[in-house]
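Novice: build me a model from this:
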Amino acid sequence: MKAAKYNLPYTEDKRIIDIVGEHSIFTVVDKFGRVEYANSNFCTTLGINLKEVLGEPLKILESPLHSGLLYKNLWKSIKAKEKWNGVLQAKNINDVNIWLDTTIIPIEKEHKLVYLIVFKDVTEIHQKNIVLLNEQKSKKVFLKSIPFHVFSITKYGKILKVNKQFLDTEARNVVGTYIYDYISFSCYDIFKTNIYTAFKNKKTKHFKFYDFDFKGAKSYYRAVISPNFNEIGEVVSLTLCVNDVTDFIEIDKKEQEREAKYRLIYKSIDVGIIVVANSAGKIKEWNKGAELAFGYKEKEILGRPFAILTTEKNRERNIKELLTAVEKLEDNKNVDIIELQCLRKNGEEFPVEFTLSSLTINGKTSYCAMMLDISKRKTLENKLQEKTEDLESFLYRSAHDLRAPFASAQGLLNLLKEEKDINKAQEIVKMLDTTINNGKLLSNKLLEASVISAKKHEYRRIDFSKIIRNVLIKLRNASNIENIDFSIDVDVPKNYKTKPELIISLFRSLIQNAIQFSRPIENGYVPKIEVVVKKVKKHIVIEINDNGIGIEKKNISKIFNLYYKSNNDNCSGSGLGLYIVKSIVEGLEGDIKVKSSVAENSGTSFKIKLPYSNK
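Specialist: Just a heads-up that it's a prediction; the model follows:
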């Protein structure tokens, strides 16, 4: 709309303006909203002095930068030189809110654009409207808050009014339809009978019915129909109240049996760990798997906080992860698998993989924690990491150690080619023979280690006595063996099954180790090696004892490391023997322990326990 042009007197015509505006509230501002004139009614309404506001921005107009939509439109009209009308809020000198119906009119006077702003005080009307709106809102909220549906219907079942949405249909769309549109055919008779009786007898009727939804779920309802009368006592409509009471109906026998079956199955599951807690974190359900994992009986744990199942040092971190999972569930997001460090009743720590789900029953939310004990997996992961590191070291050291004998042999051959003296040549040949034998020994050990790692062996019945005899025959050329006193004691059933190749390697490495670290005969000392094999309960126990030079206490923990060698200058070796032994024992799911002392006549004792199997 193009701005209308008015001829309005300016400040110098104040007397005329006061006469015109005697019963009006108005002011004049420039295009920036600065006051050029304000009449006495305006000053009185806001409780201000004219001199204080002349030349100042009119506060009621706010600023062009104001974010409110009302003020954006207001200033948009001012800039477009258009008329604007709306209700603005202001505060008088006593800081009391007042509302003014405001009309802004652009006026061109002597080539200057100004704005006449006419106000009407509508504070009283506005406050009454607020009261009415609040009352109306309260009524709507009350009707919607009623836990059942209330209909006003005719005697034919046509819906005249409804208090809230019904069966996913908005209230406004329900009006004008028929109550029979929302119930199944099986319920028609009970509704027709009670509607007819209420109209005819002019009395309230109570009845119950059940219905099925489109998924086949059964729901139970209670209904009340009351007549509505006109001034002469005629029934003009009915008020129908329908209340879904499914949650309050007592569970029948089949439901009770189903519930009992569920609880029996849930309680008896011992494969997984299932713990149910309420929204306060208190444990309310506890299955057999949880009892076996944590060691608490149900009566000991129910009602206690879930945090008691986590380790104290990790509790703060665990609680944060649980709260994050709960927040994700509340936002309908997927919950990631969490790894927690848990605590058994006996104080033992163990790791679990943990996932959380929520369920709501009768408006109360519970959280179901499903856990899996991953102790074995963690142990395997740690062993895998160790084996990976060993393999990397094995590859590096093998390449290095295999190069050494070849390099030595090459150097000796070069010397041999140039040597003229037959005696010196024979010495070089002996050195060359030793170098080749060392290289052969190393390559055999590497081959043995690789064969063991491959684990491609079958279980067969073995004869321990025969294996030990064959090992001693193959070691007959070992240094000092002719001076050693061997004692062999085997007491094991002939039906024991294991992997023969691995047992042979085990005995060869341990007996060879005992021979290598034996002491020479002197001052009445005789080197001895004792081999004992026996069955103890569900295990085969192998003991190899010697009275050799022993192992220093600080080195005992290192002897099974890959490529570990003794500092004894008189003893040579590949550093693979005992590493191979431990790998064999672990591969057979056994255990190996060592005791040793460097004291005279003490020596070293290896004790191995292997699970007994004859299948």
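
Novice: all contacts plus neighbour counts: C-alpha atoms, from now on.
Specialist: OK.

Novice: tell me the buried residues in the helix or strand encompassing Trp99?
Specialist: Assigned by DSSP states H and E, Trp99 belongs to strand 97-109. Buried residues in strand 97-109, counting neighbours by 16 or more other Cα atoms under 10 Å, are found at 98-100, 102-108.

Novice: another one to check against the first:
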Amino acid sequence: MSASPKSSNAHSSRLEAVLNTVIDGIITINNRGLIQSFNPSAVRIFGYSPEEVIGQNVKMLMPEPYHSGHDGYLSNYFSTGDKQIIGKGREVEAQRKDGSVFAMELGVNEMDIDGETMFVGTIRDISDRISAEQALKENQAKLQAIVDNTVDGLITIDQGGRIETFNKACETIFGYRANEVIEQNVKILMPNPYHREHDSYLSNYHNTGEKRIIGTGRQVEGRRKNGDIFPLDLSVSEVHVHGRKLYSGIVRDITDRKNAEEEIRQANAELEEFSYRTSHDLRSPLVSSIRLLDIVEESIRVDDKEKALMSSALIQKSLRQLESLVKDILTLTQAKNESEELEEINIESLIVDTLTKLKHMDNFERLNIDLSMKFDSTLWSKKNRMMLIIENLLSNAVKYQDLNKENSFINISTYLDCNNFTLKISDNGLGIPKNQQAQLFQMFKRFHPKTAFGSGLGLYMMKKSVDVLGGEIYFKDNDNGCTFIFTLPVR
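Specialist: Reported below is the predicted structural model:
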């Protein structure tokens, strides 16, 4: 039995009511691409009235390149049967009446009505969603840029201790690329005992809730990719993301700060030592001279000329020692405060001039001095610092020669070694006592006080100058004298 006209009309009315109330735009076109129907949601989406579009080619609703390619697509479909979007849904662009282009989801199906092929397109305006997604992506990009450009390292780990995020600062601090540590246990960044205890600490926290560092900050040690151990500040927070428990750690490499603190500690210790020793060493020759002056005065009164002259000689010696100490103190003060520019230095001339200045020293004439100057490159450095280093090394070799040996020598050589200027000075003098070699460059260390007077500041000042120049100095015990090797990168 066929449906009555009344029931058919009712059915059509219901379908029309549905098409008129759905939020999606619905458009039908014929096999030539001409619009046959345009529901109210399509009117709202595109801004055209039905009268403006019915009978028009649907490509009027499309921007390029869809506009130019649409007729060819239909023709190709009817010729080959090749479906590109029919029966599928995808995101494309459309164009409103005002010319604005927007994103939409399009679903197209083919239908047959009274033997005629028709196409129905379902359209949903997703421009708000795309804008929201774009805004989210932009916010995520901004957040990632902030995280990547922070000075501090940022690491997140899961409950099992596996690394989930590792920002660029962490790459700089630890030396790993992010892809080398993601999914690895975070203890890869820790030396013992932290490496050994980390898993048990996490397990204990999950079981008991006992927090040790979570929510607080403290100083710990990290381990770089190359194995170096370094100090770092660590603060750990617990965060919950989409029902998951994560741990966020902020790390800061405090190597420079620790080094600075150590330098300050050493400087304070040196200042304390300097104050004590200078007050003692300055006072001693003064007290001695005052007492000797009393003896001179008494000797003159009783007409003991010989005793007066002997006491005067002792006073001269004490005052020379005082003068030498004051000179070294002034040199030390100047060296600490001096700001000196780099200049081109003729090393051979500097060494020869220094030897000439040292000829007045006792027993200089008995030394056999051998020069081997093979360094012929340009050396740019701080001349006064270089002079201080060379004068200390050579004057010590002259001053502390072994007078019990018939043949005393000093061998001086310069050469280029692995792009480093190298100065090597060897002698067969008294050397440095083995039990005091660890104190070689300390302030006020005198290794042969009975042989010659010295302030104990010479080697200390020399080492400080070597450090300022960015060089290195090495000592070798020859069992029959000693060797000093000074190296400096060639600039």
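
Novice: re earlier: quick one: the helix or strand following the strand holding Trp99 of the first structure aligns where in the second structure?
Specialist: Using DSSP H and E, the helix or strand that follows strand 97-109 of the first structure in sequence is strand 112-121. Alignment note (TM-score structural alignment): strand 112-121 of the first structure is unmatched in the second structure.

Novice: helices or strands up against the helix or strand that strand 112-121 of the first structure is followed by?
Specialist: Following strand 112-121 of the first structure in sequence order, the next helix or strand is helix 123-145 (DSSP H and E). When contacts are defined as 3 or more Cα pairs under 8 Å, 6 or more residues apart in numbering; DSSP states H and E, helix 123-145 of the first structure sits against strand 97-109.

Novice: map Met461 of the second structure across to the first structure for me.
Specialist: Met461 of the second structure maps onto Ile580 in the first structure, by TM-score structural alignment.

Novice: equivalent analysis for Glu472 of the second structure, please.
Specialist: Going residue by residue (TM-score structural alignment), Glu472 of the second structure aligns to Asp591.

Novice: quick check, that match in contact with Val585.
Specialist: Yes: using Cα atoms under 8 Å, Asp591 of the first structure is in contact with Val585, at 6.2 Å.

Novice: what do those two both touch?
Specialist: 608, 610 (Cα atoms under 8 Å, 6 or more residues apart in numbering).

Novice: got the contact list for the nearest residue to Ile214 of the second structure once chain neighbours are set aside?
Specialist: Closest residue in space to Ile214 of the second structure, ignoring its immediate chain neighbours: Val236 at 4.9 Å, by Cα to Cα, 6 or more residues apart in numbering. Val236 of the second structure makes contact with 213-217, 247-250 under the criterion Cα under 8 Å, 6+ apart.

Novice: quick check: Val236 of the second structure is in a helix.
Specialist: No: per DSSP: H, G, I helix; E, B strand; the rest coil, Val236 of the second structure lies outside any helix segment and is strand.

Novice: give the contact list for the match of Glu472 of the second structure.
Specialist: 585, 608-610.

Novice: centre of the chain to stretch 467-476 of the first structure, how far?
Specialist: 58 Å (Cα atoms, centre = their mean, to the nearest Å).

Novice: which bit of the second structure covers that stretch?
Specialist: The aligned range for stretch 467-476 of the first structure is 350-359, by TM-score structural alignment.

Novice: equivalent analysis for stretch 29-36 of the first structure, please.
Specialist: Going by TM-score structural alignment, stretch 29-36 of the first structure sits over no part of the second structure.

Novice: endpoint to endpoint, that stretch covers what distance?
Specialist: Length of stretch 29-36 of the first structure, first residue to last, Cα to Cα, to the nearest Å: 5 Å.

Novice: try stretch 445-453 of the second structure
Specialist: OK, stretch 445-453 of the second structure end separation, Cα to Cα: 12 Å.
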